[in-house]
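*Asks:* I'd like to go over a predicted model; first the sequence, then the structure.
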Amino acid sequence: MTALDSRTPPEKKEAPLVAGSLWRAIWIMSWPLLITTVANSLVGITDVTMAGTLGSPHQAAVGLSEQIIFMFLLFIMATGTGTTALVSRYWGEGDRDKALGFAAQSLVLSVCLGATLAAVSFFASHYALGFFCESKQVENLGTTYLSLFSLYMIPFSVVCISNSAFRAIGDAKTPLFVVLTFTTISIAGDILTIKYGWPVPGLGLRGIAFSALTASSMACLLSIYKISRSELAPCLKMLIPAVPEMIKKVVKIGIPSAFQRMAWATSVFVLFYILARCPQPTEALASWSVGMRVEGLMFMPVMALSMAVSSIVGQNLGAREIERAYKAGWNVTWIGVGMLTFLAAILFAMAEPIAMAMCKDATTIGYVTSYLRINALSEPWLALGMILGGAFQGAGDTRTPMWITVTTNWIIRLPLAWYLAIEMKLGPQGAWWAMTSSVVIMGLLSAWRFRSRTWTRLHI
């Protein structure tokens, strides 16, 4: 491909995201991502369920440990946000050379981050857990689990960025295949190691960690193979030498996204701190872990729509289809609001049976039930905030979701959670109400900002 050809706008038949039916574009991106995100959530559900067969302390250890890991993973996911914004923008514009270049440099950056963060989290596992948990048993279990699970970040970085690049060019099916492979191996590994004691009896939480590491390693190899057989194949020849200017652009867009996720992740630690000071803290922490996993199944469809709209908005802004990008944001958002309203009604009605199916302890069951019912009330607002947040990120406007997250979590959620749970002595239910209140405000702020259209004028 010549330099001139590389800048030629793609034909309409090759660019379904920027031409033709907008609903078709939404469908093309959404259904594979829906299955992808549900599959990811099933891994988390299986992890915490298998841990629950070992006891509430094991469930609490898994929940707390994975929140710490998430704080490290957010840097990799932020790189993915920058990748999607830049690759989709230049792909929609028709500049394939730049799009491939950004995909390549994102892979380089992510691998370096993955290796560095794996090392840091391995050593941090021996010091961080005790600060957020007063139970020595939970701390010891979490340290063992986190030490092994930290290695997961290295292959995960490749999978994350590869999937971001595929989505950016409008290919949502390849990430689906990769994630289904990961899900199958991880869930099978959890069941075999915990329930059947294979290949080594008595692994406990280490079995869950080994399953995740094995699954992510296989998914990493599959991702590289899929890249080599796709339109992204030339990027594998562009990994060396590194291009600092391109890496800086990815980082510039990714940093606010990293801070956004960090604001959320660190607020979770503070929420853990609050729950640990409630009556029956172990049950409170375990209920949060279980509740988040179940609720995760609820917002997985919305997360899929958020990722779908990110690619659609990015490509359309690159193709100068501004009005189409704006309409895509609202169309996808109302789909998500409708879906989550329906699912929230089911969750509210089935909260207690779900809690009983996942927990053995009566107190934990009660806390999980209240968590699911209270948070079900805010699900439509969650859809509003998450999907429009994806549209902002696709446009390269990562600062808006960052400030909304900081405001709703640190200025609203945490002070209100402390006041209701501790000062008003409402216990975990007070924290659940604080979570719901902050989500409603997040949705309203996101809608207000999106309607301003200032994000359509951002140059990246």
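*Replies:* Thanks, I have the structure now.

*Asks:* when you work out contacts or count neighbours from here on, use the C-alpha atoms and nothing else.
*Replies:* Will do.

*Asks:* check the offset of whichever strand or helix holds Ala345 from the chain's centre.
*Replies:* Assessed by DSSP states H and E, Ala345 sits inside helix 322-358. Averaged C-alpha coordinates place helix 322-358 at 16 Å from its chain's average position (C-alpha atoms, centre = their mean, to the nearest Å).

*Asks:* let's bring in a second one:
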Amino acid sequence: METVEVRKDIIKIAWPAILEMTLHTLVWTVDTAMVGRLNPASISAVSLGAQIMFITMMILGAVGVGATALVARNIGAGDCRRAGKIGAQALSIGIFISVGVTIVGMIFAEDIFRLAVKDVAVVELGETYLRHVLIGGFFLIPFGVSNSILRGAGKTNYTLRAVLLANSFNIIGDYVLIFGKWSFPALGVKGAALATGIAQILGALTSLYYLFSGKSGIEIYFKDLFTIDKDILKKLVNLSIPAAFELTMNDGSRLLTAIWIAQLGTVQFAANSVAVAAESLSFMPGYGFAIAATTLMGQNLGAKNIDRAKESVAQAAKYAVVLMASVAFIFLTVPYFIMSFFTTDADTVALAAKCIRVGALEQVPIAIAMVISGALKGAGDTQGPFKISLATNLGVRLPLIFLIVFVFRLNIVFVWLATALQFMLEAVLMVIRYRREGWRLLELK
């Protein structure tokens, strides 16, 4: 009977998180498609500008990881007031960081793009994009942190609503402001930036409403934002710094890998890009069930129910594996059909299809690694996932890809084999870390 209840809790938390991730992917795709109607310089400027902003905000917003774990632990223990104080401290940190990042971005937008690209047109458009999108940049980290707090309370339905509102506005705003519809001027790149910036403001305000209205079950008050609790701050920082390093390692590794892959030639780089775009859709089940594992691990540990915590992780992993194994089967059987949706170039489709077939080998390991990583973080062990990410990126992914590209000069399929090996090792190391059960000794309250 308890297993049935655990499964209900998992589905209740996971499915809104999966839809939320789907919406993020959808808005990115639509945004790119609309800007793609302009010119190559605009595409490059918006793509690079969005990556710079979102990667920076994600890394600096890693305080949300610590907030999820601490809020979940206290919700499980029935201490909604302390959960509220933790949420307020996390929001205060997020607001402080956002102010700094926004100011720096506004002042140094041109310099940032000059470091990244040499094309004068891209630099000019990129500067315009970054300065206008940062109108909403102040709200981006608070938006992410408030959603993390809501996830800790198990309210992923509220984060879904906030993201749905923000992304719906983003898509409509893109159409109206980029092309000049409904009597609005055609603003091009500037319009794309304004649509994204305003969407972030709307999303953040919606999430904050759910937090401060009491609908989330967390007792958080506006005055808490201005009250410093050194004990809570210390715990948030200790949990969040390893998470920030993990994000930096993973995003940095992907960026460096993309730069190296570009050396293989246009067709191979294009094949890798479309294969990555297709595979990114497969991560959504893992993402959703990882959030469920994080939340339920924290809440059950707070309630001193170790058995239910472990059962939650086991069931979340099972769901993720089944769904992502199904995706692996599709990748193996109809890769050409899938790739034909992303490009019409025959050479690119053929090569990308081979990549995505190799990507099928990654699906189950990624499912396991994501859920176990989420469980460890929910228990307060953010150092474990960081150390494992550090080891697999520096010990496997980067050295192998460097050898493949620069020494043996093999094609892109071998790069995918290297990343598959990385994910397999990562899954094994995550399971080993989890089964040692050092997380049982962590006291977060």
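*Replies:* That came through fine. Here the structure is a predicted model, which is why all the values come from computation and not from measurement.

*Asks:* and the corresponding residue of the first structure for Leu403 of the second structure, how far from Thr405 of the first structure?
*Replies:* Under the alignment (TM-score structural alignment), Leu403 of the second structure pairs with Tyr419 of the first structure. From Tyr419 of the first structure across to Thr405 of the first structure, the span is 20 Å (C-alpha to C-alpha, to the nearest Å).

*Asks:* also Glu323 of the first structure?
*Replies:* Distance, Glu323 of the first structure to Thr405 of the first structure, by C-alpha to C-alpha: 27 Å.

*Asks:* who's more crowded, the two?
*Replies:* Just comparing Glu323 of the first structure and Thr405: by other C-alpha atoms under 10 Å the higher neighbour count belongs to Thr405, 25 against 14.

*Asks:* got a list of what the more buried one touches?
*Replies:* Thr405 of the first structure makes contact with Gln260, Ala263, Trp264, Met442 under the criterion C-alpha atoms under 8 Å, 6 or more residues apart in numbering.

*Asks:* can you rerun that using 10 Å?
*Replies:* By C-alpha atoms under 10 Å, 6 or more residues apart in numbering, the contact set of Thr405 of the first structure is 259-264, 385, 389, 399, 411, 438-439, 442, 445-446.

*Asks:* so the equivalent of Ala168 of the first structure over in the second structure versus Leu187 of the second structure, what's the distance?
*Replies:* In the second structure, Ala168 of the first structure lines up with Gly152, judged by TM-score structural alignment. Noted for Gly152 of the second structure: a distance of 39 Å to Leu187 of the second structure, by C-alpha to C-alpha.

*Asks:* those two - which one has more neighbours?
*Replies:* Counting neighbours by other C-alpha under 10 Å for Gly152 of the second structure and for Leu187 shows that Gly152 has the greater number, 35 against 16.

*Asks:* shouldn't that one be in contact with Ala67?
*Replies:* Yes: counting by C-alpha atoms under 10 Å, Gly152 of the second structure does reach Ala67; the two are 7.3 Å apart.

*Asks:* any residues in contact with both of the two?
*Replies:* Listed as contacting both Gly152 of the second structure and Ala67 by C-alpha under 10 Å, 6+ apart are Arg73, Ala83, Gly87, Ser146, Gly378.

*Asks:* out of those residues, which is most surrounded?
*Replies:* When neighbours are taken as other C-alpha under 10 Å, the top entry among these is Gly378 (34 neighbours).

*Asks:* counterpart of Lys387 of the second structure over in the first structure?
*Replies:* The alignment partner of Lys387 of the second structure in the first structure, by TM-score structural alignment, is Trp403.

*Asks:* all good on my end, thank you.
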